[in-house]
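S.K.: turn this into a structure:
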Amino acid sequence: MRSKQNLVIVGGGSTYTLGIIMSLVAEKANFPLRKIVFYDNDKQRQEKIAKASEIILKENYPELETFTYTTNKQEAFTDIDVAFIQIRTGGLRMREQDEEIPVRHGVVGQETCGAGGMAYGMRSITDMVALIQDIRSYSKDAWILNYTNPAAIVADALNREFKADERILNICDMPIAIMHSYASMLHKDVWELVPEYFGLNHFGWFTRIYDKEGNDLTDTIKNKILEEGFIPKDKEIAHDESWKQTFKQARQMLIDFPEYLPNTYLQYYLYPDDLAKKEEIGNTRARQVINGREKRVHEQCDQIINAKTAAMIDIESDIHGVYMIRAAASLVYHLQETYIVIVENNGIISNIPNDAMVEVPASLTKHGPKPYVVGEIPRFYKGLIENQLAYEKLVVDAFYENSYTKALQALTLNRTIVHAPTAKAILNDLIKANQGYWPALK
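M.R.: Modelled structure (predicted):
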């Protein structure tokens, strides 16, 4: 019998929270809970999600002893075993700025990649550092699983601030979402697949995919993608036209660079001009989310609250939530299961800097992640990674040093921009848009 845990979900007002709640219901035997608490600094936004979640939990998780939601940090973080952090500093309003400003200058507008990723990252660092400090002041031994974007920049900042804290895990669900599609084309369960993977967050490659018996499925997956196409299978993105196009582009990446299976986000760095041409100022991904997922989730919440039941609403667990929950269970219960996570390099990839925050498979234990050695990577991938790593490091340097020059260097290095005058114009616009969020660059 596994011991029951107390969980706080930081960013309780997120539109992903209902999926996490349903995932907690689905995984309650693997990750049993005594208490769930939501924390958010937006009382109104959280309240709608929380009231609907309370009804879902009463109907589907009667074993749960306590469910609360709050904007009070002491109440939220006291007596917590595990924290899931999913914040968005500035909300979707600022995400829309992140994506529109680059598009105005003819380059990729995306929330985690390029200029938008820098803007979001510079906003996230302050709040993330404060949150970790607050959690630690009330629950010094809690496991903290952070999946706040842009994960690479946030992970680098947290590693600088909390290097000795071995109970912080930075993690992203994109690799498992991609594997979900691999599993579907193989007619297997995603948890039957064993990946070999290396890179930075949103900037990596699957080198091999095996099954639990050790059979190499990599060439089968490649051939199926080339012959049959590649489509998203996770329910949250399967019917999203933008995600369909993203997975279609992943097929083109495999045609052009057939050595490894790419993370879908690499499209922004390998085909930036093509991607930029497809974007529209009035129809950014942020606007699509506002008009799509956010509207849909809030309508579902209203229906549940008004009906006082969730029986008529089609909400299921999702791969995003299940991945985080199973990773947490592996840490808490010392299951030593393998997950792709973000850790300091320290020789894992032998021919890139040790202080890089790399995304690789690791065994998750009660002592933290134990990453598997990747070794030396080929020159093409090393070159791409070191360029991206320099961009990420310069963004975090710019934040801590209040350095305009380093922010400009970062954007000029980024493969979605490259042109220095364009980088400078974008940076100046981002500074204006992020007043009150960014440190004053000089």
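S.K.: going forward, measure contacts and count neighbours with C-alpha atoms only.
M.R.: OK.
S.K.: contacts only, for the closest residue to Pro150 other than its chain neighbours.
M.R.: Leaving out its chain neighbours, the residue that sits closest to Pro150 by Cα to Cα, 6 or more residues apart in numbering is Thr112, at 4.9 Å. Shown in contact with Thr112 (Cα atoms under 8 Å, 6 or more residues apart in numbering): 118, 120-121, 149-150.
S.K.: that's a helix at Thr112, yeah?
M.R.: No. Going by DSSP: H, G, I helix; E, B strand; the rest coil, the assignment for Thr112 is coil, not a helix.
S.K.: and the spatially most central residue of the chain, what is it in contact with?
M.R.: Centroid check for the chain by Cα atoms, centre = their mean gives Cys172 as the closest residue, at 3.9 Å. Neighbouring residues of Cys172 by Cα under 8 Å, 6+ apart: 147, 151, 201, 340-342.
S.K.: if we use 7 Å, what do you get?
M.R.: Cys172 is in contact with 147, 341, counting by Cα atoms under 7 Å, 6 or more residues apart in numbering.
S.K.: quick one: secondary structure of it?
M.R.: Under the three-state scheme (three-state DSSP), Cys172 adopts coil.
S.K.: for it, give its distance to Leu270.
M.R.: 21 Å (Cα to Cα, to the nearest Å).
S.K.: same check, this time on Val190
M.R.: From Val190 to Leu270 the distance is 27 Å (Cα to Cα).
S.K.: let's see this one next to it:
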Amino acid sequence: MGKESLKIVTIGGGSSYTPELIEGYILRKDQLPIREIVLVDIEEGKEKLETVGEMAKRQIKAAGLDWKVTLTLDRFEALKDADYVTTQFRVGLLDARVKDERIPLSHGVLGQETNGAGGMFKAFRTIPVILDIIDDMREQCPDAWLVNFTNPAGMVTEAAIKHGGWERTLGLCNVPIGHTKGGAEALNMPEEDLFFHYAGINHFHWHRVWDKEGNERTQEIIDVLYNPESEARGDMENIHAAKFLYEQVKDLEMLPCGYHRYYYIEDVMLDHSIEEFKEGKTRAQVVKETERRLFELYKDPELDHKPEELTQRGGTHYSDAACEIIASIQNDKHTEMVVSTKNNGTITDLPYDAAVEVSGVVTGKGFVPYNWGAFENPAARGMLQVMKGMEETVIRAAITGDYGAALQAFTVNPLVPAGQTAKTLLDQMLYAHKDYLPQFADKIKEIEENQPEDVQYVDELMKSN
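M.R.: This next block holds a predicted model:
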């Protein structure tokens, strides 16, 4: 039925973010002729899917709309004739994130959802699944757009485009939205009166800012946000708001991403993470409690709107941005956004076929990026190239199950100490996530048979969770 009547499928439909996604569609009801929204999940997520699905139905009814909402565990059938597919799933659920954080931190190494060892393992678990989804889409909805906000969004998007061959893929992150709002606030100006130019890779981008008269305002924002007298600002809900080093940011002549804290002030961030670990309050553990409270709210048969508590989850604006991408493609709106997409020469310092996160406009034919060119700051350029090399290696390991590639990725990653620590971490995390890593099955069996100390260590650690 094409553009006259839309079917939108969300994989990971039982996510706590889904009410924001539904709200975003409702806000764009005049732009999106939706006939059906299909929420898909797995057996382990069935209860959450039913809870969120009923809430979605209440939201749509309260808005006076007649959209059909379908809940299913059958992904293949759900994708039949879809126009847009959004992905927001977590392989291994939040318990896997707990392992991603606690195992590295138990060794004094950063454990984080998308950075360091944890981020690499999330990619190992997720990339084979996104490629399976694409296989299903190729058969069931060959013309559909894939809008991914499953983390690590950059690597998942690159795998989808480069290895899955799905050119109609756009990756989303809420971080640039927060930074844009923060930059406008620092200048005490409306966002629409400023131009924000982002470039880099997901959770590792920088940006510059101009006003409508063509005056660059980047250094002014740096001075407001990062001078020694300013208070540290929490530009993100889900990571510690430690202060960047003013002289370093000033030298960059660009504004950093909030996640750059893990690289520019690694010691401060690691110390804070270790303290959280010792107190049993890693981010994953906090999120599990937040989600528990959210789903209790969602069960209320009177609740028919997104609750304010969802902002505590750390993903505010993700879902709304996904809705705007769909609306902009559907209506050729040329909405200015920041997405992960195929480089195609946008950043000359990175491979042509790599995924990059950059500014541009979303049109009826997809995303058109604004050219960035080369990074003038050699330190930023060097760090970016190392990180992209790491990502490419992670993706290769995730697809092939090559242990040597996985170890190479751990060695290249700046947040993992190279050598025996990297190998020990890799082996322990492979064992910990064995149910979700079939591509590494032979190596995991070897670890279980020959490295009982690693197996025992992980089992004891997770018992103490």
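S.K.: ok so, going back, map the residue nearest to Pro150 of structure 1 across to structure 2 for me.
M.R.: Alignment note: Thr112 of structure 1 maps to Thr114 in structure 2; criterion TM-score structural alignment.
S.K.: taking the contacts of Thr112 of structure 1 one by one, which sit in helices?
M.R.: Taking DSSP state H, the ones among these that sit in helices are 118, 120-121.
S.K.: chain neighbours aside, what residue packs nearest to Gln31 of structure 2?
M.R.: Counting by Cα to Cα, 6+ apart, the residue nearest Gln31 of structure 2 is Ala327, at 6.2 Å.
S.K.: that neighbour: neighbour count?
M.R.: Around Ala327 of structure 2 sit 25 other residues, with neighbours defined as other Cα atoms under 10 Å.
S.K.: pull up the aligned stretch in structure 1 for the one helix or strand it maps to.
M.R.: Using DSSP states H and E, the element containing Ala327 of structure 2 is helix 318-331. Structural correspondence for helix 318-331 of structure 2: residues 320-333 of structure 1, per TM-score structural alignment.
S.K.: for the matching stretch, the distance to its chain's centre please.
M.R.: Computed by Cα atoms, centre = their mean, to the nearest Å, the chain-centroid distance of stretch 320-333 of structure 1 equals 14 Å.
S.K.: more neighbours, Val190 and Leu270 of structure 1?
M.R.: The neighbour count for Val190 of structure 1 versus Leu270, taken as other Cα under 10 Å, is higher for Val190 (19 against 14).
S.K.: the more buried one is in contact with Ala183, isn't it?
M.R.: Yes. Using Cα atoms under 7 Å, Val190 of structure 1 makes contact with Ala183 at a distance of 5.0 Å.
S.K.: could the contacts of Thr112 of structure 1 be laid out in JSON lines, adding distance to His419 of structure 1?
M.R.: Shown next, in JSON lines, are the contacts of Thr112 of structure 1 (distance: Cα to Cα, whole Å):
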{"residue": "Met118", "distance to His419 of structure 1": "16"}
{"residue": "Tyr120", "distance to His419 of structure 1": "21"}
{"residue": "Gly121", "distance to His419 of structure 1": "21"}
{"residue": "Asn149", "distance to His419 of structure 1": "25"}
{"residue": "Pro150", "distance to His419 of structure 1": "23"}
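S.K.: of those, closest to Gly13 of structure 1?
M.R.: For those, the residue nearest Gly13 of structure 1 by Cα to Cα is Asn149; the value is 15.9 Å.
S.K.: please name the residues that touch the alignment partner in structure 2 of that closest one.
M.R.: The pairwise alignment with structure 2 assigns Asn149 of structure 1 to Asn151, based on TM-score structural alignment. By Cα under 7 Å, 6+ apart, the contact set of Asn151 of structure 2 is Thr114.
S.K.: again, but for Tyr39 of structure 1
M.R.: So Tyr39 of structure 1 contacts 8-12, 69-71, 76 (Cα under 7 Å, 6+ apart).
S.K.: number of residues surrounding the counterpart of Leu57 of structure 1 in structure 2?
M.R.: Taking TM-score structural alignment, the alignment pairs Leu57 of structure 1 with Ile60 from structure 2. By other Cα under 10 Å, the residues close to Ile60 of structure 2 number 20.
S.K.: give the contact list for Ile60 of structure 2.
M.R.: By Cα under 7 Å, 6+ apart, no residues touch Ile60 of structure 2.
S.K.: please tell me how far it sits from Leu21 of structure 2.
M.R.: Ile60 of structure 2 sits 11 Å away from Leu21 of structure 2, going by Cα to Cα.
S.K.: any idea how far the residue lying farthest from the centre of structure 1 is from Arg296 of structure 1?
M.R.: When each C-alpha in structure 1 is compared with the mean C-alpha position (Cα atoms, centre = their mean), Ala307 comes out farthest, at 32.9 Å. Using Cα to Cα, Ala307 of structure 1 is found at 16 Å from Arg296 of structure 1.
S.K.: the stretch 201-350 of structure 1: helices as residue ranges?
M.R.: In the stretch 201-350 of structure 1, helices defined by DSSP state H, counting those that start in this stretch lie at 218-228, 235-238, 241-256, 267-270, 272-278, 285-289, 295-307, 319-332, listed in chain order.
S.K.: and Gly53 of structure 2, which of the three is it?
M.R.: Look at Gly53 of structure 2: counting by three-state DSSP, its state is helix.
S.K.: tally of neighbours for it?
M.R.: 25.
S.K.: also Phe162 of structure 1?
M.R.: 14.
S.K.: and it, what pairs with it in structure 2?
M.R.: Match for Phe162 of structure 1 (TM-score structural alignment): Gly164.
S.K.: let me see the contact set for that match.
M.R.: When contacts are counted by Cα under 7 Å, 6+ apart, Gly164 of structure 2 touches 131, 134.
S.K.: what does Thr282 of structure 2 give?
M.R.: Glu276.
S.K.: His272 of structure 2 versus that one, what's the distance?
M.R.: The gap separating Thr282 of structure 2 from His272 of structure 2 is 10 Å, by Cα to Cα.
S.K.: setting the sequence-adjacent residues aside, check what's closest to whichever residue in structure 2 pairs up with Gln86 of structure 1.
M.R.: Alignment note (TM-score structural alignment): Gln86 of structure 1 maps to Gln88 of structure 2. For Gln88 of structure 2, ignoring the flanking residues on the chain, the nearest one in space by Cα to Cα, 6+ apart is Thr150 at 4.6 Å.
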